[in-house]
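*Asks:* One predicted model, sequence on top.
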Amino acid sequence: MSARDAQPKAIQLKDYRPPEYRIERTELHFDLRGDKTRVTSKLTLHRNPDAETHAQSLTLNGQDMTLVSVAIDGRKLDSDEYRLDDESLTLLSVPDTFELTTVGDIDPEHNTSLEGLYKSRTMYCTQCEAEGFRKITWYLDRPDVMSEFFTTIEADKAQFPVLLSNGNLIEEGDVGNDRHSDRHFATWHDPHKKPAYLFALVAGNLEHIEDHFTTQSGRQVTLRIFVEEKDLDKCDHAMTSLKHAMRWDEETYGREYDLDIFMIVAVDDFNMGAMENKGLNIFNTACVLAKPETTTDAGFQRVEGVVAHEYFHNWSGNRVTCRDWFQLSLKEGFTVYRDATFSADMGSPTVKRVEDVSLLRTLQFAEDAGPMAHPVRPDSYIEISNFYTLTVYEKGNEVVRMLANLLGPEEFRKGTDLYFERHDGQAVTTEDFVAAMEAVSGRDLTQFKRWYSQAGTPVLTVTDHWDEDAGEYHLTIAQSCPPTPESQSKQPFHIPVAMGLLGSAGALPLHRKGQAPDPETGDNTHTVLELTEPEQTFVFERLPEKPVPSLLRNFSAPVKLRYDYSRDDLVRLMSGDDDGFCRWDASQQLAIQVIQDVMQAYEQGDDIATASVDERLVDAYRSLLQDTSLDKAMVALMLTLPSEAYLAEQSDTIQVEAIHHSRAAVKRVVAQALKDDLRAIYEAYDHRKPYRPTAEDIAERSLKNVALSYLMTLSEPELLEACEQQYRYANNMTDTMAALSELVNSEAKGADSVREKALSEFYDYWKAEPLVVDQWLRVQATSHHPKALETVLELQKHPAFEANNPNKIRALVGAFSNANPVNFHRADGEGYRFLADQILRLNKVNPQIAARLLTPFTRWRRYPESLQALMKQALERIKAEPALSKDVYEVVSKTLV
């Protein structure tokens, strides 16, 4: 797509029309060969009685294919009976019911987009969500066309001994029933109707591990994870996670698996994390392979969460799917909520909640405030791949979470049961999901549905008044929402605000004026206020003292909170609140205030090397370190200073260097003041302890490595030596990478030689492990040293870097541009030039990845004018590319508006 061409047409939700035809049965035959793959498709079509029009012709989607033949009911069509272009095949005259056979050739060997059927190393695999199936065969490639699939794969026996597709295996053998044939076939049948985006195919030389699961009704399901032989020892954690997810889904949602076999395949080249294809999940290797020597704690948790997420899609996405792509959050938001609550049950609910909120407030809130802001259910798009966003996934999760909290666990479960019962085998909408919740609860959720249709992050401005004589506390909450591209004005949201009140001795009983106590709990210390108006006041009575409000407990709504907490209030919340999220959030807000003090000094030109830091922060941290009764995971989270990305979100104009240097200065001062306590924590850890990915052990490692991170800011030789010892003798990748990261960023005397030796030895030892090499690339790409960009440029020439592999691109290019702000936002603009170069190259190779790399540029208006000018220049250079993909065009054009 050229900047000089006409703009690509946006697809609008309001233009949705039911399909004119249904595809009752889909029979596919794949003849896999090195020079080309021939796909024969036989479709049984019936005119849709629900269609609004009944045209004589029928248009099928199709791209990047060579048509060999097309036939209706066995009769081959002449060239004047159909019309073929780059994106479709139109049959000029079709009956109400017919069988369509097409034969086409595709070239998976050179399909670098990683959509449709493509080659990853020595393996054939597919990625069809959202619109990749149209690169395989001509089809009604839309999620509301659901069909029964029969798939036959034919390939060379020696090269591709494993042939997989959706459903159950019904036949396999040698081609032509000749045991001497060098080719074989397998036929799979998926009895559950599905849209084409859930189709999957894998052919390769793979090994597998196998286990079994007995469902609640007594059926035995075979479980297999397919990988390259070298990775067989990295599959056990994924298998355990899968079995836990299957049992949890039965117990929590009553959902049982419905095929004889469930398969996962690990693929090196994959644009996404994983894909929930019916019965045959295809995973990025980063989301399925795990063992202590090669995988960090975060990696183990990611595998557990992603395996669960894709399995849960079997019902929330497959059995009940989306009517159209505007409804993407119907399956993704709901399934993220399901996997988040599963992970919380498997580990620490508070830690999981904090991690999820940190992601939301740092990145999704930024998305809401940028040019790509869109509702959870978008109204339009040019390229659907651009809408696999944090808004659809993470904010969509928060919308479902609010529904669950408003209804309560029993009614929410009844609502999900009704939703699955009503719509099994259907393609539906977010309105259908909410309607099921309304039906079981009797509540009118019309206003609540604005969360799906309005973009932006609501802001709650809270003020209060204490009437000492009456013992009454008045809490006034006003809601507003900034303008976003789709709307300048917003109607009030329905916002659940969970809250409590703290006194000097702890939580206070809540007595809402004019409201009877909850009959189930009586006078309690927690309640949920339902905000539905632009401003509401809530009055609490019979209070013995002026309270400190504990607001938005467990982050009950995806909003920004504005309340003028004093630093003493924040210290009280940190030490006395029984809500883990609010305790952590108070620690973050106190640290932000302290860092902003130093930022102000930095911007005035003061020397902040030994900055003055509010003793209340230091004392609060000291109390955390010395309180052995606290959960170590929560202590680690509360001690971790707000990230540079979150600090940036607190500023109208992002002053990158001020944020970076001020945060570092505060960290050094805290480390110096608490050096003895931090060393005690670090030295108490038993580094010889065998690795376990349990919540308790992860918490211990997390706290110990937070202590190390603080200590390493002191640049003392003995601490550098301790860090090097951890790097050399760690028995797990979590501790190895924690130490290596500190060595890479250390400014201690002698650190340069230690760093270079460690990086060299690390690569030499792990170069045969691609996922470990990704970590090695990332740790260098995120280095704070001023020559980080030059290092990244050199690493692009290194044998470790594969220019077209999404994981390598994310590890090096993505990490530098998204997670190294002080070096990406260099004053000379070289960071921007570098990223623009990468986007323009990938635009021709893999448009999806190219478009996702644009994210740091979408916030260009938030920076000082000098940086704005340089970023705008880079964006205009990208937009001027004569052959710009739809993916990149949509993001860059919206960003420049």
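*Replies:* Great, that's in hand. Numbering: from 1, shown residues only.
*Asks:* CA only for contacts and neighbour counts going forward, please
*Replies:* Noted.
*Asks:* all helices for the stretch 601-750 of the chain, in order.
*Replies:* With DSSP state H, counting those that start in this stretch as the criterion, the stretch 601-750 of the chain has helices at 615-626, 632-639, 644-649, 656-673, 675-684, 695-711, 717-729, 733-745.
*Asks:* Put this next to the first one:
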Amino acid sequence: MKTDTAPDKVNKTWLKDYQQPDYGIRHTRLEFELSPQKTKVLARLQIGLAPDRAEGEPLILDGEGLELVAVRIDGQALAEDQYEVTDTQLIIPRVPVSFTLETEVFINPAGNTALSGLYMSNGMFCTQCEAEGFRHITYYMDRPDVLSTYDVRIEAEKAANPVLLANGNPVQSGDLPESDERPGWHFAEWSDPHPKPCYLFALVAGDLAHVEDQFQTKSGRDVTLRVFVQPENVGKCDYTLDALKRSMAWDEETFGREYDLDIFMIVAVDHFNFGAMENKGLNIFNSAYVLASPETATDMDYELIEGIVAHEYFHNWSGNRVTCRDWFQLCLKEGFTVFRDQEFSADQRSRPVQRIKDVRRLWQSQFPEDAGPLAHPVRPESYITIDNFYTATVYNKGAELVRMMKTLVGADDFRRATDIYFDRHDGEAATVDDFVICMEEASGRDLGQFRRWYSDAGTPEISVTDNWDNGNYTLTLTQKTAPTPGQPEKPARHIPVKLALVGTDGPLTDEELIELEGEAKTLTFSGLPEKPVPSLCRGFSAPVRLKQALDVADRLTLIQSDTDPFNRWSQAHLLAQDLIKSFAGQGKIDQPEEAVFAYANALGVILQDETLEPAFKAEILRVPTESDIVRSVEIIDPEAIGTARKTFRSILLKQLRPLLMQAWEANRTAPPYSPAAEQAGQRGLKNTALALLMAEPDDEVMSLIQKQIETADNMTDEAAAVSLAAFADRPEREQILAGFYAKWQHETLVVNKWLAWQALSGLPGALAEIQRLMAHEAFDLRNPNKVRALIGAFAMENPGTFHLADGSGYAFFFDRIRELDPVNPQVAARLLTATENWRRLEPGRRGKLSEKLKALCATEGLSKNVYEMAERLADGE
């Protein structure tokens, strides 16, 4: 539903106002007669007054976009004066203490472009009900603390929809009697015995093929595993099945959690607002995170599939069996489950490299969020629409909070705590406090101060000062968190800091855990042979910023001599950032060119170290992007940043070219292709070396690009070479891009990569190219994946083009937001996060972008999603 854009007309939901529901729904039976434009939904709900509620409370059900046909209580139809229907609710003033409510409604799946509720994707019926999509299907108490068992009957035309799926276990299926109104129809019935909130309901119907496997649980139960896809994609599901089986085994071993139904299903759909959804027993996935073959998927695609399959499966316990009481507790299921999928991926691949990747995502998405107008606590206090709080803060920072608790209580007590949590709250809707209490009970620790991490927004900064005096070393850590919207005061937090001291030839002390609970803490070390360099927050033990006065020599010591892989990488990454910033006139490194030579020498040593994994070398060799620099500077000047990064890469290339050529040649993998860690690491190093060689795309390097394209037996290598060509101002560029599209134009997911590469290009005329691609046959504004590939990549990761000095990038972007909002407000609102750093732009650009945000806020008829996001972004101006 659209809402008036005036602020006083927009109602917020507040955590402090939470009240338990007046009624519960013991059992839900749903019957669907599927039709693209007019689906009939019969809901039969067994409802009872909550134990502590007085009789006489009205029954209030949520519902939006529904055509109500009938309302019945215990079989008796209600007259129109016995209930009230608004745009968002069905209200029945007088109901019995216990009764059966029946409603009949019609809905229009084909017209549901917002992809929330029941909609259609390429002729297939599918659902997305989290967070508040179920109200678009039928009238219901659409809140996560109302748990019910479900029986579902689906009826549909058999020829168009031979496969009919819902949550739970299959009960029966068959053909329906022939009739003139419904010739050739059939039905299927499903039953889910586990109480669940309606946001976990799922239905899929369409012409689908599937691949099947079996998994035997530790207790000896056989579970059928099926992955459903469009028939032409049936050969691209093997890795998804393999990842699912490994996830199930890992969760049994690591957390003691066993699957509880007879069947587990995954369905791939092309139109999806998220990555995937953990609906009980019937996970619905964006097809990008299911379909993979060596020819069409990159190593990164395989990694994402593995991690997302694990994430959604792990939700079976951390989200489904134990769900969240209200949407303010979203981090309870998402933060915990992200932590679980990160641990799974670390065990499947390289733990140090996985940690680097997880923290890089946090730095790229969550730290900027915490530092800008969109800052909010991991457990927010209010919202207009909960869709806007599926954020990096809730997911990624939420995972870091779970990780910190594990650090503080220890691995054994952490496992005991999760056992208590799952056993105590199985079948319930829980809160963050319930989770923390289990940690306290298992460990005997008081985590009262730690709870501030959930209620306070912002990233703490730890300032580091030290003193060296003839073998004695004093180190002082001081914490401070800057004000965030609505939270000017920030008390000290409980911060676990893993620490070691490093010298020229390696560690001088063993790693220890320091708990910073007050504003400051001083540590003293004696008998050291040399002045040490502190290695702080090893393994990124807390989501904080470190403010250290380390010179280039100190940082090179950590890069070359620290035994903590994460800190070696982080120091290399941050030093590279500072060098680029110095070239751009915003750094603090004198003579940056000379410092780059020393930095290059350190990288050269790492490249030649045979004891290090290729995947780690690839990460440490990767040059920060322009977007990385934009996120780290005080004043954003995209042109200066782009020029500085080019300068840095050119100097680095002059020093490392022979080693880069050697790395490219030595890490070419022999067939057959494998997405496993060893081969993926080799390809990662080879292609990162190639990317740095393309800092100067001369004829020799372009011949490597052409050679790799022509000889590649996998999409990882082909995509790496073609994408690098897309960023190069070379005459071969157009031919390479055209050839790639001609080869892969019938593979939608591959074409999306092609769109993104052009959207990311910072070449002259890039905006005009993006505008032309809007009209290309490969683009569709109704498909979120394509919107993210073209418009999202341009706005989020191409600062040079997005922030064109004349404001044309902003004009194009805001026109697309207005165009997209009526089609899919969730996706439109998320795209707006590209503007969260506008206050740090140089004055000319800042003024242009500010005016665009203000104009958007004043636009009539905006969705709640876009209005809330625009208002938060523009607030204060």
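*Replies:* That came through, no problem. Only a predicted model underlies this, so the values are computations on that prediction, with no experimental measurement involved.
*Asks:* Would you mind giving the helices of the stretch 601-750 of the first structure as a markdown table with mean neighbour count added?
*Replies:* Below are the helices of the stretch 601-750 of the first structure laid out as a markdown table (neighbours: other Cα atoms under 10 Å):
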| stretch | mean neighbour count |
| --- | --- |
| helix 615-626 | 17 |
| helix 632-639 | 22 |
| helix 644-649 | 20 |
| helix 656-673 | 21 |
| helix 675-684 | 17 |
| helix 695-711 | 21 |
| helix 717-729 | 17 |
| helix 733-745 | 23 |
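*Asks:* okay if I get those as CSV plus distance to residue 299 of the first structure?
*Replies:* Shown next, in CSV, are these (distance: least, Cα to Cα, whole Å):
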stretch, distance to residue 299 of the first structure
helix 615-626, 26
helix 632-639, 16
helix 644-649, 22
helix 656-673, 26
helix 675-684, 23
helix 695-711, 11
helix 717-729, 18
helix 733-745, 9
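*Asks:* of all those helices, which lies closest to residue 601 of the first structure?
*Replies:* Proximity to residue 601 of the first structure, assessed across the helices of the stretch 601-750 of the first structure by Cα to Cα, is greatest for helix 656-673 (8.8 Å).
*Asks:* Return the mean post-superposition distance for the closest one against the second structure.
*Replies:* Here helix 656-673 of the first structure, set against the second structure after superposition, deviates by a mean of 1.2 Å using mean Cα distance after the TM-score superposition for the first structure.
*Asks:* Could you tell me where that helix falls in the second structure?
*Replies:* Mapping helix 656-673 of the first structure onto the second structure (TM-score structural alignment) gives residues 638-655.
*Asks:* who touches the matching stretch?
*Replies:* Here stretch 638-655 of the second structure makes contact (Cα atoms under 8 Å, 6 or more residues apart in numbering) with 579-581, 583-584, 593, 596-597, 600-601, 623, 625-626, 629-630, 692-693, 695-696, 799-800, 803.
*Asks:* Run through who's touching stretch 595-604 of the second structure.
*Replies:* 552, 556, 559-560, 579, 589, 620-621, 648, 651-652, 655-656, 659.
*Asks:* how about these in CSV, adding distance to residue 134 of the second structure?
*Replies:* Converted to CSV, the contacts of stretch 595-604 of the second structure look like this (distance: Cα to Cα, whole Å):
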residue, distance to residue 134 of the second structure
552, 56
556, 55
559, 51
560, 54
579, 51
589, 55
620, 45
621, 47
648, 52
651, 56
652, 54
655, 59
656, 57
659, 57
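*Asks:* Can you name the two of those residues that sit furthest apart?
*Replies:* The two members of the contacts of stretch 595-604 of the second structure with the most space between them (Cα to Cα) are 589 and 659, at 26.1 Å.
*Asks:* burial count for residue 94 of the first structure?
*Replies:* Using other Cα atoms under 10 Å, residue 94 of the first structure has 16 neighbouring residues.
*Asks:* How about residue 121 of the first structure?
*Replies:* 11.
*Asks:* so what's it up against?
*Replies:* So residue 121 of the first structure contacts 268, 269 (Cα under 8 Å, 6+ apart).
*Asks:* Kindly recompute the last result at 10 Å.
*Replies:* Residue 121 of the first structure makes contacts with 109, 204, 267, 268, 269, as judged by Cα atoms under 10 Å, 6 or more residues apart in numbering.
*Asks:* Please say which position in the second structure the third one maps to.
*Replies:* Counting by TM-score structural alignment, residue 267 of the first structure corresponds to residue 269 in the second structure.
*Asks:* what residues are up against that match?
*Replies:* Contacts of residue 269 of the second structure (Cα under 10 Å, 6+ apart): 120-122, 124-126, 204, 228-230, 276, 284-290.
*Asks:* The first structure: matching residues for stretch 825-835 of the second structure?
*Replies:* Mapping stretch 825-835 of the second structure onto the first structure (TM-score structural alignment) gives residues 847-857.
*Asks:* and what of stretch 736-743 of the second structure?
*Replies:* The aligned range for stretch 736-743 of the second structure in the first structure is 758-765, by TM-score structural alignment.
*Asks:* Just confirm residue 383 of the second structure contacts residue 16, I think it does.
*Replies:* No. Using Cα atoms under 10 Å, residue 383 of the second structure is not in contact with residue 16; the gap is 11.9 Å.
*Asks:* Between the two, which has more neighbouring residues?
*Replies:* Applying other Cα under 10 Å to residue 383 of the second structure and residue 16 shows that residue 383 carries more neighbours, namely 17 against 8.
*Asks:* residues in contact with the residue of the second structure positioned farthest from its centre?
*Replies:* Within the second structure, the residue lying farthest from the chain centre (Cα atoms, centre = their mean) is residue 470, at 49.3 Å. Taking Cα under 10 Å, 6+ apart, we find residue 470 of the second structure in contact with 526, 527, 528, 529, 530, 531.
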